[in-house]
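S.K.: model this:
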Amino acid sequence: MRFSFYIAWRYAFSKSKSKAINIITAIASVGIVVSAMAMFVVLSVFSGLRTFSLSFTNELDPELKVFSEKGKSFEISQEQIRALQTSGLFEGIAKVVEDRLLFTFHEKQTVAFVKGVDERYNEVSAFEDKVEYGRWVEPESNDAVVGLGISYLFSMGLFDVDNAFEVVAMKPGKGVINNPEDAFIRKHLTPVGIYILGNEDLDDKYVFTTLELARELLSLSENEITNLELKLANGVSEKAAIAKIKEVLGESFIVKNRIQLNDGLYRMLNTENAVTYLILLLVVIIALFTLIGALIMIILEKQANIKTLSHLGVNLQRLRKIFLYQGMIISALGGLLGVMLGVIVVLLQQHFVFIMIREGFPYPIEFNFMNVILVLVSIFILGFIAAYIASSRVNKSYLQKV
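M.R.: Got it, this is the predicted structure:
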């Protein structure tokens, strides 16, 4: 192995007598470097976009969210809340009531989610910090915090008491309705804050109110909620927390984490990442075809050396390994150099921001060590395959010819 590797190392760094072979080898080496660099940079961009996309949902979604299996709402007692609080597994627990309702303002209307939260909501989510204009809702009030999209749609200002910002909900019940107005619950809200997430869908999605107001709109009793949102204490596993929730509330409840709450988004991001990786892998394979051609030409050029080594007693397997190692050296060094250049590009974008989506908003990119491993492993494996294909040109019939 040492003998074959030594000869391969000499061949890899020595110039050929043929300028054409030198040019083709240089092209193959540059192709590997560029393709490795491109793969790492693009994967880093997708890592940044993934983190950027998930940051929106992480602002809204808690670490754990509890739903009822049997209906939209369920009752929870203070004893159950206290049992969860004293377990030491949770840093925050908030009661929430949410559903889709109709909102009207200045003869304009839209359907959005009303989200009634209690005074402990800030222990579960830092969403209050996303209120860019105005303030958060106060207890026992008709305050409302709307998204930037709803504010634009309604041309709505804050603390507007002259124009009615109204929410409309259907009254539950059976039987014939004589007066259509009796079928609805209407409440006037006071817009006191506007939140901005930077995502059009999420900025149009929610209107935050107090828990009591949301219960009144949805005709729920004092202890009824639609879901329970929880934040885990440091070092607590999801498995232990979920087990405690089911122990306190019962088995007829669904507990979801952030990934399960956004499973469609996670599937889409994973699919996009996989497709992008496969496309980049194809680019690397095309670059390695040049390496195969270069190695075959080197084998043809080294006929006299191969004949001499064969006469000196070097067997076929060792001769083949010379060119196998040479191909692996070229691909490995090219992959390492490409990844190093890619890391430099990623770090420069992170720290100095050369590319912007808009003013004050840098293009998201993220250095991820797993991307380094993925690119290097891909280059090493494909480089080995390419070198093996080329080195197989050294066979018994070839030795007989030389």
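S.K.: all contacts plus neighbour counts: C-alpha atoms, from now on.
M.R.: Will do.
S.K.: And the longest helix seen in the chain, what does it pack against?
M.R.: The longest helix of the chain (DSSP state H) is helix 19-60. When contacts are defined as 3 or more C-alpha pairs under 8 Å, 6 or more residues apart in numbering; DSSP states H and E, helix 19-60 sits against helix 263-301, helix 316-352, helix 369-391.
S.K.: quick one more, to check against the first:
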Amino acid sequence: MNVPFLIAKRYFFSRKKRNIISIISNIAMIGVAVGSMALIIVLSVFNGLEDLIREIYSSFDPDLKVSAAEGKSFETDTEFMNRIRRMPGVAVVSEVIEDNALLRYNDRQMVVKLKGVSENFFQQNEIDSAVVEGHNQLTVNNTYYALVGRGVQYQLSIRPSNQFVPLQFLYPRNVKFNPLNPEASFNSQSVLAGGVFAIERQYDESYVFVPLNFAEELLEYGSRRTSLEIKVEDGYNIENVQQSLQQLLGERFNVQNSDEQHTSLLRAVKVEKLFVFITFAFILLIASLNIFFSLSMLVIDKKKDIAILASMGATAKTISNIFLFEGALVAFIGATYGLTLGMLVCNLQQTYGLVSMGMATSVIDSYPVKMEVEDFVFTGVAIIVITLLVSIRPARKAAAMSVTENI
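M.R.: Presented below is the predicted three-dimensional model:
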């Protein structure tokens, strides 16, 4: 039988008239409950945002992306491509040429990200499902078409239905600039707008897709490519295929999975989540100071009980544990209520979308939330540590109390 716990429970659930000690204990319990609830909700929102980022970019990003470790392009040939295609787990390999170019339409112009892709590009992503106007076919009956982002369309007032006004792309040639004939310093090619896509603002406002041959001629890349985008065959582990490709290609190439293609963005979310956790942990610490005050006052209020227990043979450790358990009860009950309420709020947000993001988005209207077991564990550990920190001092004070002076 755990005597210290039984005594602590008797003190906590005492039916005596409410006094200042019980009021402070209840305030401490409420503070822990509110703090733990808020922490779970905020951490779940960050988890949801992380998944939202992956969902947004999943329609644009390949499973694996091969790029040059140095420079922005690399040479390819038939043997090189066949080595990659024969790799177990590789289903589709798309060749990509991507660079900045000047786009003109009627009397307007802007710099865009020109992305030339091979014919099998749309076999490994969901961009075709993001087409909001026109079609996603880049080559029809030997005629080239461009797929432009919705932001680019708005900026230049592009109308895919107008087949009489083409998009004109300009790219600087690798020749000495001639001030007498500046146009000779640029390659220029025209293509019709075939469709408009809407994925995410970052892409919609800058990207234009064109056939690989069109980009190759305009940018004068020849057999060079800026990247290879690879779809992993069903049933294969992406990380295993990634490691195999990296070993095959060597240190001259980077082989990145979807998360690694957006390392900085995902790292920023994780860092913000960490700082939020630390901030709310300090808030929990401040709320738990009420446990310290209530235990200190309880030690004074129960000094005769302490003296009697000591005279009956209770050790200093036993007396100390009574007040440690008392603080633990306050924190445990508060944390239980807080974590339960936090889980309930997150479930309601997932089901009904109570809190809107307050902006138009094609992906989601309300704040995304995702509960993870690790968040509950870390929150529980934080509460345990904080409770021990604020309970040790009053517990030691009770254990050191004189028997003869208080009996």
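S.K.: Reformat the helices and strands packed on helix 19-60 of the first structure into a markdown table and put distance to residue 151 of the first structure next to each item.
M.R.: Converted to a markdown table, these look like this (distance: least, C-alpha to C-alpha, whole Å):
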| stretch | distance to residue 151 of the first structure |
| --- | --- |
| helix 263-301 | 26 |
| helix 316-352 | 33 |
| helix 369-391 | 41 |
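S.K.: so can I have a markdown table of those showing mean neighbour count and distance to residue 243 of the first structure?
M.R.: Listed next are those as a markdown table, based on neighbours: other C-alpha atoms under 10 Å; distance: least, C-alpha to C-alpha, whole Å:
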| stretch | mean neighbour count | distance to residue 243 of the first structure |
| --- | --- | --- |
| helix 263-301 | 17 | 22 |
| helix 316-352 | 20 | 41 |
| helix 369-391 | 19 | 32 |
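S.K.: residues contacting the counterpart of residue 196 of the first structure in the second structure?
M.R.: Under the alignment defined by TM-score structural alignment, residue 196 of the first structure corresponds to residue 198 in the second structure. Neighbour list for residue 198 of the second structure: 130-132, 149-150, 204 [criterion: C-alpha atoms under 8 Å, 6 or more residues apart in numbering].
S.K.: how would you label residue 175 of the first structure: helix, strand or coil?
M.R.: Three-state assignment for residue 175 of the first structure (DSSP: H, G, I helix; E, B strand; the rest coil): coil.
S.K.: which one's the longest strand in the first structure?
M.R.: Counting residues, the longest strand found in the first structure (DSSP state E) is strand 90-105.
S.K.: which strands and helices sit next to that strand?
M.R.: helix 78-85, strand 108-117, helix 121-124, strand 165-170, helix 211-217, strand 224-225, strand 227-232.
S.K.: Quick one: closest of those to residue 338 of the first structure.
M.R.: Smallest distance to residue 338 of the first structure across those (C-alpha to C-alpha): 41.0 Å, for strand 227-232.
S.K.: now for that closest one, which elements pack on it?
M.R.: In terms of contacts (3+ C-alpha pairs under 8 Å, 6+ apart), strand 227-232 of the first structure is packed against strand 64-68, strand 90-105, helix 121-124.
S.K.: buried sites along the longest one?
M.R.: Going back to what we said before, that points to strand 90-105 of the first structure. 90, 92-99, 101-105 (16 or more other C-alpha atoms under 10 Å).
S.K.: Name the nearest of those relative to residue 227 of the first structure.
M.R.: Using C-alpha to C-alpha, these come closest to residue 227 of the first structure at residue 96, 5.5 Å.
S.K.: these two touch, right, that closest one and residue 225?
M.R.: Yes - the pair formed by residue 96 of the first structure and residue 225 meets the contact definition of C-alpha atoms under 8 Å, at 5.9 Å.
S.K.: on that earlier part again, what about the longest helix of the first structure, how far off from the second structure?
M.R.: In the superposition with the second structure, the average deviation recorded for helix 19-60 of the first structure is 1.6 Å (mean C-alpha distance after the TM-score superposition for the first structure).
S.K.: ok, back up a step: let me have the helices and strands packed on strand 90-105 of the first structure in JSON lines, extended by distance to residue 355 of the first structure.
M.R.: Shown next, in JSON lines, are those (distance: least, C-alpha to C-alpha, whole Å):
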{"stretch": "helix 78-85", "distance to residue 355 of the first structure": "46"}
{"stretch": "strand 108-117", "distance to residue 355 of the first structure": "35"}
{"stretch": "helix 121-124", "distance to residue 355 of the first structure": "35"}
{"stretch": "strand 165-170", "distance to residue 355 of the first structure": "41"}
{"stretch": "helix 211-217", "distance to residue 355 of the first structure": "43"}
{"stretch": "strand 224-225", "distance to residue 355 of the first structure": "46"}
{"stretch": "strand 227-232", "distance to residue 355 of the first structure": "36"}
